[in-house]
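Undergrad: Here's a sequence, model it:
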Amino acid sequence: MLILASTSPYRRELLQRLRLPFECARPEVDETPLAGERPAELVHRLARAKAAAVARLHPQAWVIGSDQAADLDGRILGKPGGQAAALAQLAAMGGRSVLFHTAVCLRRGERELAAADLTRVRFRELSAAEIERYVAAEQPFDCAGSFKCEGLGIALFDAIESQDPTALVGLPLIALAALLRQTGYAVP
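TA: All right, here's what the predicted structure looks like:
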């Protein structure tokens, strides 16, 4: 049995690409950053915690935990949750490079495998009107960094530099497929 420790529709859609049967379960994990925690540390800790929380309830299943954070000059930018925060995040990122840390953890019982991806997004200069139009069009309030790169958000960038394009959406499938193969899954 394979379980995705997430209720994210984006992660669910990504995992469906691997054509493996799986279920989803909500991990009951506090996602608040710890004092002084760097973005890379946060995503590793949360990916592991999400996988562990669900694995405790399903000890015979392989559980996938994943997390992502935007890193603007070492400051964590999470999901905006609303329009005002989304507008502010995008205004702060305009004309800048932002790092997106994405971690994935695969766990069954006490066995744990993990991987991470670092994606650099170079935002083009963005006018207030462009930001407002974008936010009104896609309402990316549940996305780290306030955009959907798989949608209209792609028009906000000059470039994306990554080892794994799916990591920016929230689940690094190249790394996950490798972890699954290590545990005996046939992917593809």
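Undergrad: From here on, just use CA atoms for contacts and neighbour counts.
TA: Will do.
Undergrad: The residue lying farthest from the centre of the chain: helix or strand, and which one exactly?
TA: Residue farthest from the centre of the chain, counting by CA atoms, centre = their mean, is A129 at 27.2 Å. Under the assignment given by DSSP states H and E, the secondary-structure element containing A129 is helix 128-138.
Undergrad: residues in contact with the helix or strand just after that helix?
TA: Beyond helix 128-138 on the C-terminal side, the first helix or strand identified by DSSP H and E is strand 157-161. In this structure, residues lying in contact with strand 157-161 by CA atoms under 8 Å, 6 or more residues apart in numbering are 119-124.
Undergrad: Any buried residues in stretch 107-116, and which?
TA: If you call a residue buried by 16 or more other CA atoms under 10 Å, then stretch 107-116 has these buried ones: 107-109, 112-116.
Undergrad: which residues does the closest residue to C24 other than its chain neighbours contact?
TA: Take C24 and drop its neighbours on the chain: the residue closest to it by CA to CA, 6 or more residues apart in numbering is L4, 4.7 Å away. Neighbour list for L4: 12, 22-25, 63-65 [criterion: CA under 8 Å, 6+ apart].
Undergrad: which of the buried residues of stretch 107-116 sit farthest apart?
TA: G109 and A116 (20.8 Å; CA to CA).
Undergrad: helix, strand or coil for R19?
TA: Of the three states, R19 takes coil under DSSP: H, G, I helix; E, B strand; the rest coil.
Undergrad: ranges for the helices of the chain?
TA: Counting by DSSP state H, the chain forms helices over residues 9-16, 39-57, 83-93, 128-138, 173-182, given from the N-terminal end onward.
Undergrad: okay, those helices, which one's buried deepest?
TA: helix 39-57 (a mean of 22; mean count of other CA atoms under 10 Å).
Undergrad: returning to what we had before: okay, the buried residues of stretch 107-116 in CSV with distance to A155 next?
TA: Output for those, formatted as CSV (distance: CA to CA, whole Å):
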residue, distance to A155
R107, 36
R108, 40
G109, 43
E112, 38
L113, 35
A114, 32
A115, 29
A116, 26
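Undergrad: Here is the second sequence; please produce its structure so I can put it next to the first one:
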Amino acid sequence: MIGQFPPIILASKSPRRQELLKLMGIDFTVVLKEVDESYPSGLNPTEIAVYIAEKKAKAFDESIRNEIVITADTIVSLDGQILGKPETADHAFEMLSALSGRRHDVITGVSLLKGHKLYSFYELSEVFFKPLSAEEINYYIAACQPMDKAGAYGIQEWIGMIAVEKIIGSYSNIVGLPTHRLYRELCRITAQ
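TA: This next block holds a predicted model:
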């Protein structure tokens, strides 16, 4: 049966991830646990995304029975440097100025925890921004308050409509969850 999965727990407060799962037609419950999102030095951007997603999933290892826990971490990488969530409007301006007229990677690490087994993967999408004026950047920061977003932007918002010239890879991955790959992996581990 299409989309028949065990009970799903989404361990994310991201409204974007919750909306994507709803659009996939998946019933789920949101359960949150505080997790330290630090990571060891020396990891590359894809390893960091998976490491943090796994750390979030392992926080549930003792508390689940027959559920599948979905955790994810999305990072923006510019020339191998991680652009996290901005701390201030000035910091957001710096990040968006750095992305202006450039190509960057958006990587989402995803972990699925089922019966004490962890299944992890990542998806990488390339995003190409047009050059942005200071006026455009300031408008976006004031209008959309992107402080809760890696790289200081959401592709589904105004800046995505006017600044993104091209993407290579999954659009939903850039929003925060690679839905096509997630569906395939959920089907695979449910069948095991």
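Undergrad: Next, the TM-score between them, please.
TA: TM-score for the superposed chains, counting by TM-score structural alignment, normalised by the length of structure 1: 0.92, backed by 184 aligned residues with a CA RMSD of 1.5 Å.
Undergrad: Onto which residues of structure 2 does stretch 33-43 of structure 1 map?
TA: Under TM-score structural alignment, the match for stretch 33-43 of structure 1 in structure 2 covers residues 39-49.
Undergrad: Stretch 109-117 of structure 1 now?
TA: Per the alignment by TM-score structural alignment, stretch 109-117 of structure 1 matches residues 115-123 in structure 2.
Undergrad: Let me see the residues that make contact with the matching stretch.
TA: By CA under 8 Å, 6+ apart, the surrounding residues in contact with stretch 115-123 of structure 2 are 46, 49-50, 54, 57, 61, 64-68, 107-113, 170, 173, 178.
Undergrad: chain center to that stretch: distance?
TA: A distance of 15 Å separates the C-alpha centroid of stretch 115-123 of structure 2 from that of its chain, computed with CA atoms, centre = their mean, to the nearest Å.
Undergrad: same question, stretch 48-57 of structure 1
TA: With CA atoms, centre = their mean, you get 17 Å for stretch 48-57 of structure 1.
Undergrad: What mean distance separates stretch 129-136 of structure 1 from the matching residues in structure 2?
TA: Once the two structures are superposed, the average separation between stretch 129-136 of structure 1 and the matching residues of structure 2 is 0.9 Å (mean CA distance after the TM-score superposition for structure 1).
Undergrad: Where in structure 2 does that stretch fall?
TA: Aligned using TM-score structural alignment, stretch 129-136 of structure 1 spans residues 135-142 in structure 2.
Undergrad: One more: stretch 58-72 of structure 1?
TA: With TM-score structural alignment applied, stretch 58-72 of structure 1 matches the range 64-78 in structure 2.
Undergrad: residues contacting I141 of structure 2?
TA: With contacts defined as CA under 8 Å, 6+ apart, the neighbours of I141 of structure 2 are 89, 92-93.
Undergrad: Redo the residues you listed as JSON lines? Include distance to Y39 of structure 2.
TA: Output for those, formatted as JSON lines (distance: CA to CA, whole Å):
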{"residue": "A89", "distance to Y39 of structure 2": "25"}
{"residue": "A92", "distance to Y39 of structure 2": "22"}
{"residue": "F93", "distance to Y39 of structure 2": "25"}
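Undergrad: Which of those are conserved in structure 1?
TA: Of these, the ones still in contact in structure 1 (both residues aligned by TM-score structural alignment, their matches' CA atoms under 8 Å) are 89, 92-93.
Undergrad: The equivalent of T166 of structure 1 over in structure 2: neighbour count?
TA: Under the alignment defined by TM-score structural alignment, T166 of structure 1 corresponds to S172 in structure 2. Applying other CA atoms under 10 Å, we find 18 residues neighbouring S172 of structure 2.
Undergrad: And for the one 4 residues further on?
TA: Using other CA under 10 Å, G176 of structure 2 has 27 other residues around it.
Undergrad: What's the separation between the spatially most central residue of structure 1 and D164 of structure 1?
TA: In structure 1, the C-alpha closest to the average C-alpha coordinate belongs to G170, at a distance of 2.7 Å (CA atoms, centre = their mean). Using CA to CA, to the nearest Å, G170 of structure 1 is found at 11 Å from D164 of structure 1.
Undergrad: One more: G151 of structure 1?
TA: If you go by CA to CA, the gap between G151 of structure 1 and D164 of structure 1 works out to 17 Å.
Undergrad: So which of these two has more stuff around it?
TA: With other CA under 10 Å as the criterion, G151 of structure 1 and D164 differ in neighbour count, and D164 comes out ahead with 17 against 9.
Undergrad: about what we covered before: could you let me know which of the kept ones among the contacts of I141 of structure 2 ends up closest to G80 of structure 2?
TA: Distances from the kept ones among the contacts of I141 of structure 2 to G80 of structure 2 were compared by CA to CA; the smallest belongs to A92, at 18.3 Å.
Undergrad: To which residue of structure 1 is that closest one aligned?
TA: Counting by TM-score structural alignment, A92 of structure 2 corresponds to A86 in structure 1.
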